[in-house]
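*Asks:* let me see the structure of the following:
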Amino acid sequence: MKKDPNNMTLLEHLEELRLRIIYVTIVLGILALITFHYSLQILQFIMEPLIKVLPKTSHVIFTGITEAFWVRMEVSLYAALLFGLPYVFYHIWMFVNPGLTKKEKKVVLPFVLFATIFFLLGCLFAYKVILPIGLKFLVSYGGAEISAMPSIKQYVSFFLRICFAFGLIFEMPVLSFILAKADIIDAKWLIKKWDYAILAAFIVAAILAPPDVLSQFLMAIPMILLYVVSIGVVYLAQKPKNEEED
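*Replies:* Here you go, the predicted model:
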């Protein structure tokens, strides 16, 4: 990893990628052992939005002997990934930007910080806004004649899919910054494509959000706002270069 990145061969780049994956895997494995010890508390935190909307006669169940154990394992792994995000983002940044100048290397810490913050904000938005509304709609959809008995495995998978989808969506400004630094996109191009961006936001919301219109709007609107923020981020990222050209 200490070799000059500009003189590295393809095999050396692949070897660097392999080593970084090993480092990340080891750290996430250690974190998973720690989070498994608290997996029951984490699971209770995850179940809270569902418990609030379930009728008193309903319960969360598991249908297989090993289902509860594997759910706690899954929760532990995702919790480890969440706590290890700064370390993961650091290695991602260091790999995709091997030829950084001294000035550009100063961006590493802000990238790790903002990438982590935006991802957590996306998860928090899903937990506090999207899930309560979506779950209330889905649970009440069965009517008074049908009692809700959701499977813990099914619910946890649904919960993680929604939270991580929003976490990734909130990374849009960070991704835009990287693409701008790589001269792949610019602010003018993003402004020209605003109509496609709005259409894409509603398509993604229709696929990922719960099947009620309100939840889909609550997912699409932040995506559109993040697109606007991304335009500003790209403009600021390329401003020094544009001033030099002028």
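*Asks:* contacts and neighbour counts: CA atoms only from here.
*Replies:* OK.
*Asks:* quick check: end-to-end length of stretch 124-137?
*Replies:* One end of stretch 124-137 to the other measures 20 Å (CA to CA, to the nearest Å).
*Asks:* neighbouring contacts of it?
*Replies:* Contacts to stretch 124-137, defined as CA atoms under 8 Å, 6 or more residues apart in numbering, come from residues 49-50, 53, 159, 162-163, 166, 210-212, 214-215, 218-219.
*Asks:* try it again with 10 Å
*Replies:* 46, 48-54, 118-121, 123, 141, 158-160, 162-167, 170, 209-219, 222 (CA atoms under 10 Å, 6 or more residues apart in numbering).
*Asks:* got it, and stretch 196-205?
*Replies:* Residues contacting stretch 196-205 (CA under 10 Å, 6+ apart): 165, 169, 190-191, 194-195, 206, 208-209, 211, 213, 215-225, 227-228.
*Asks:* that older thread, buried subset of the contacts of stretch 124-137?
*Replies:* Among these, the ones that count as buried by 16 or more other CA atoms under 10 Å are 46, 49-50, 53-54, 118-121, 123, 159-160, 162-167, 170, 209-210, 215-219, 222.
*Asks:* now intersect the residues you listed with the strands, please.
*Replies:* Within the buried ones among the contacts of stretch 124-137, no residue falls in strands by DSSP state E.
*Asks:* now do the lengthiest helix in the chain: distance to the chain's middle.
*Replies:* Assignment by DSSP state H gives helix 213-245 as the longest helix of the chain. Chain-centre distance of helix 213-245: 17 Å, with CA atoms, centre = their mean, to the nearest Å.
*Asks:* just the buried residues of that helix, please?
*Replies:* 215-220, 222-224, 226-228, 230-235, 237-238.
*Asks:* same question, stretch 16-33
*Replies:* 16, 17, 20, 24, 28, 29, 31, 32.
*Asks:* and those residues as TSV, adding secondary structure?
*Replies:* Shown next, in TSV, are those (DSSP: H, G, I helix; E, B strand; the rest coil):
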residue	secondary structure
16	helix
17	helix
20	helix
24	helix
28	helix
29	helix
31	helix
32	helix
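*Asks:* I have a second one here; can you model it like the first so I can compare?
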Amino acid sequence: MATKEQTNPNEMSFLDHLEVLRWHLIRSVLAVVIIACFAFVMKSFIFDTVIFGPKRMDFPTYRFFCNIATFFGATSDFCADSFPFTIQNRTMAGLFSAHIWTSIWAGVIIGFPYILWELWRFISPGLHENERKYSRGFILVASTLFFMGVLFGYYVVAPLSINFLGTYTVSEEVTSEIDLSNFIATVRASVLACGILFELPIIIFFLTKIGLVTPEILKKYRKMALVVVLILCAVITPPDVTSQIIVAIPVLMLYQASIYISSIVVKKEAKKEKQNAK
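*Replies:* Predicted coordinates:
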């Protein structure tokens, strides 16, 4: 196996590449399973502290917005003692299933840097030496952006969604009893969506490298991107303007950073072509 990975990719057959990819995938899955096992054992921390953290009104995000409302002398749902809903399980295997899948997703999120590393090990032999040099720090930067997105989703998007949807009511006759799997899905979707969304600069970097994106294109469609961002924020956040703006601001900042990154890549490519032409 080690011999195959050291072979020049141009001399490897399609089946050889599939064999190499298979082992990278196996190692990635194994890493996720190992981390998931640790997460499975740490049931109390994963559920009581992490998953159900945004359900308690002493969550940092709620305290922050409550302090702001108090400062301006306004009343706010963020200052309530508790949420007017309960979480319940409706199926026989619901708790065990939630425990298993939550542990697996914890393995995916925590093991993201290793998964990226295995992906990079697979594609890097096919790159030129100068391309590998320009792509140094890829794993560190991509992992940092991903975890920044995860934290943003957990501390901003998830609590805003839970606060809005959990306190929304149509009648006093209706009591909200949220299903456990639905509550976990809300937190998970917020975290993963923001984690992937924050990878935008990395995606733009590679799209620029292969010539599909230029700074001019990004600037030309900036207004359209703004509309897309607002629509996306409307999907992953509660349907109130404040929450959408809070989420849209960092995404727009990432888009602007992507334009800057694309400009740097284009300048370096132009400089390299000029040097090769001499």
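*Asks:* before we move on, the earlier item: restricted to helices, list the contacts of stretch 124-137 of the first structure.
*Replies:* 46, 48-53, 118-121, 123, 158-160, 162-167, 213-219, 222.
*Asks:* which residue ranges of the second structure form strands?
*Replies:* Counting by DSSP E, the strands of the second structure are 85-88, 176-179.
*Asks:* to residue 64 of the second structure, which of those strands lies closest?
*Replies:* Closest to residue 64 of the second structure of the strands of the second structure is strand 85-88 (CA to CA; 21.8 Å).
*Asks:* and the closest one, what does it pack against?
*Replies:* helix 158-167, strand 176-179, helix 180-197 (3 or more CA pairs under 10 Å, 6 or more residues apart in numbering; DSSP states H and E).
*Asks:* what residue of the first structure matches up with residue 175 of the second structure?
*Replies:* Residue 175 of the second structure maps onto residue 147 in the first structure, with residues paired by TM-score structural alignment.
*Asks:* list the contacts of the residue nearest to that match when sequence neighbours are not counted.
*Replies:* The shortest distance from residue 147 of the first structure to any non-neighbouring residue, by CA to CA, 6 or more residues apart in numbering, is to residue 58 (6.2 Å). Counting by CA under 10 Å, 6+ apart, residue 58 of the first structure touches 51, 147, 148, 149, 150.
*Asks:* quick one: residue 58 of the first structure and residue 211 of the first structure, what's the gap?
*Replies:* Counting by CA to CA, the gap from residue 58 of the first structure to residue 211 of the first structure is 22 Å.
*Asks:* surely residue 68 of the first structure meets residue 61?
*Replies:* Yes. Counting by CA atoms under 10 Å, residue 68 of the first structure touches residue 61, with 9.0 Å between them.
*Asks:* comparing those two, which residue is more hemmed in?
*Replies:* residue 68 (16 against 13; other CA atoms under 10 Å).
*Asks:* now which residue in the second structure aligns to the more buried one?
*Replies:* Checking TM-score structural alignment: residue 68 of the first structure goes with residue 95.
*Asks:* ok, its match - contacts?
*Replies:* 88, 89, 180, 181.
*Asks:* likewise for residue 194 of the second structure?
*Replies:* Contacts of residue 194 of the second structure by CA under 10 Å, 6+ apart are 145-154, 157, 233, 236, 247, 251.
*Asks:* and residue 69 of the first structure, by the same measure?
*Replies:* Applying CA under 10 Å, 6+ apart, the residues contacting residue 69 of the first structure are 39, 75.
*Asks:* one more: residue 94 of the second structure?
*Replies:* 88, 100, 179, 180, 181.
*Asks:* one more time with 8 Å
*Replies:* residue 181.
*Asks:* quick one: stretch 227-242 of the first structure aligns where in the second structure?
*Replies:* With TM-score structural alignment as the criterion, stretch 227-242 of the first structure aligns to 255-270.
*Asks:* and the matching stretch, how far from the first structure on average?
*Replies:* With mean CA distance after the TM-score superposition for the first structure, stretch 255-270 of the second structure departs from the first structure by a mean of 1.5 Å once superposed.
*Asks:* measure the alignment partner in the first structure of residue 34 of the second structure to residue 93 of the first structure for me?
*Replies:* Using TM-score structural alignment as the criterion, residue 34 of the second structure maps onto residue 30 of the first structure. Separation of residue 30 of the first structure from residue 93 of the first structure (CA to CA) stands at 22 Å.
*Asks:* what do you get for residue 13 of the first structure?
*Replies:* Relative to residue 93 of the first structure, and taking CA to CA, residue 13 of the first structure is found at 14 Å.
*Asks:* check residue 245 of the first structure too.
*Replies:* 27 Å.
*Asks:* do residue 213 of the first structure as well
*Replies:* Residue 213 of the first structure is 37 Å from residue 93 of the first structure, by CA to CA.
*Asks:* could you do residue 147 of the first structure as well?
*Replies:* Residue 147 of the first structure is 48 Å from residue 93 of the first structure, by CA to CA.
*Asks:* got the contact list for the residue minimising distance to the centre of the second structure?
*Replies:* In the second structure, the residue lying closest to the centroid (CA atoms, centre = their mean) is residue 195, at 1.1 Å. Listed by CA under 8 Å, 6+ apart, the contact partners of residue 195 of the second structure are 145, 146, 147, 148, 149, 150, 153.
*Asks:* now do the contacts for the fourth one.
*Replies:* Think residue 148 of the second structure. Neighbours of residue 148 of the second structure in contact, by CA under 8 Å, 6+ apart: 195, 198.
*Asks:* residue in the second structure paired with residue 163 of the first structure?
*Replies:* Match for residue 163 of the first structure (TM-score structural alignment): residue 191.
*Asks:* hmm, that match is touching residue 146, no?
*Replies:* No. With contacts counted by CA atoms under 8 Å, residue 191 of the second structure stays clear of residue 146, the gap being 9.7 Å.
*Asks:* now for these two: what residues contact both?
*Replies:* With CA under 8 Å, 6+ apart as the test, residue 191 of the second structure and residue 146 reach no residue in common.
*Asks:* quick one: contacts for residue 33 of the first structure?
*Replies:* Residue 33 of the first structure neighbours (CA under 8 Å, 6+ apart): residue 76.
*Asks:* distance of it from residue 110 of the first structure?
*Replies:* Taken as CA to CA, the span from residue 33 of the first structure to residue 110 of the first structure is 29 Å.
*Asks:* swap in residue 71 of the first structure?
*Replies:* 34 Å.
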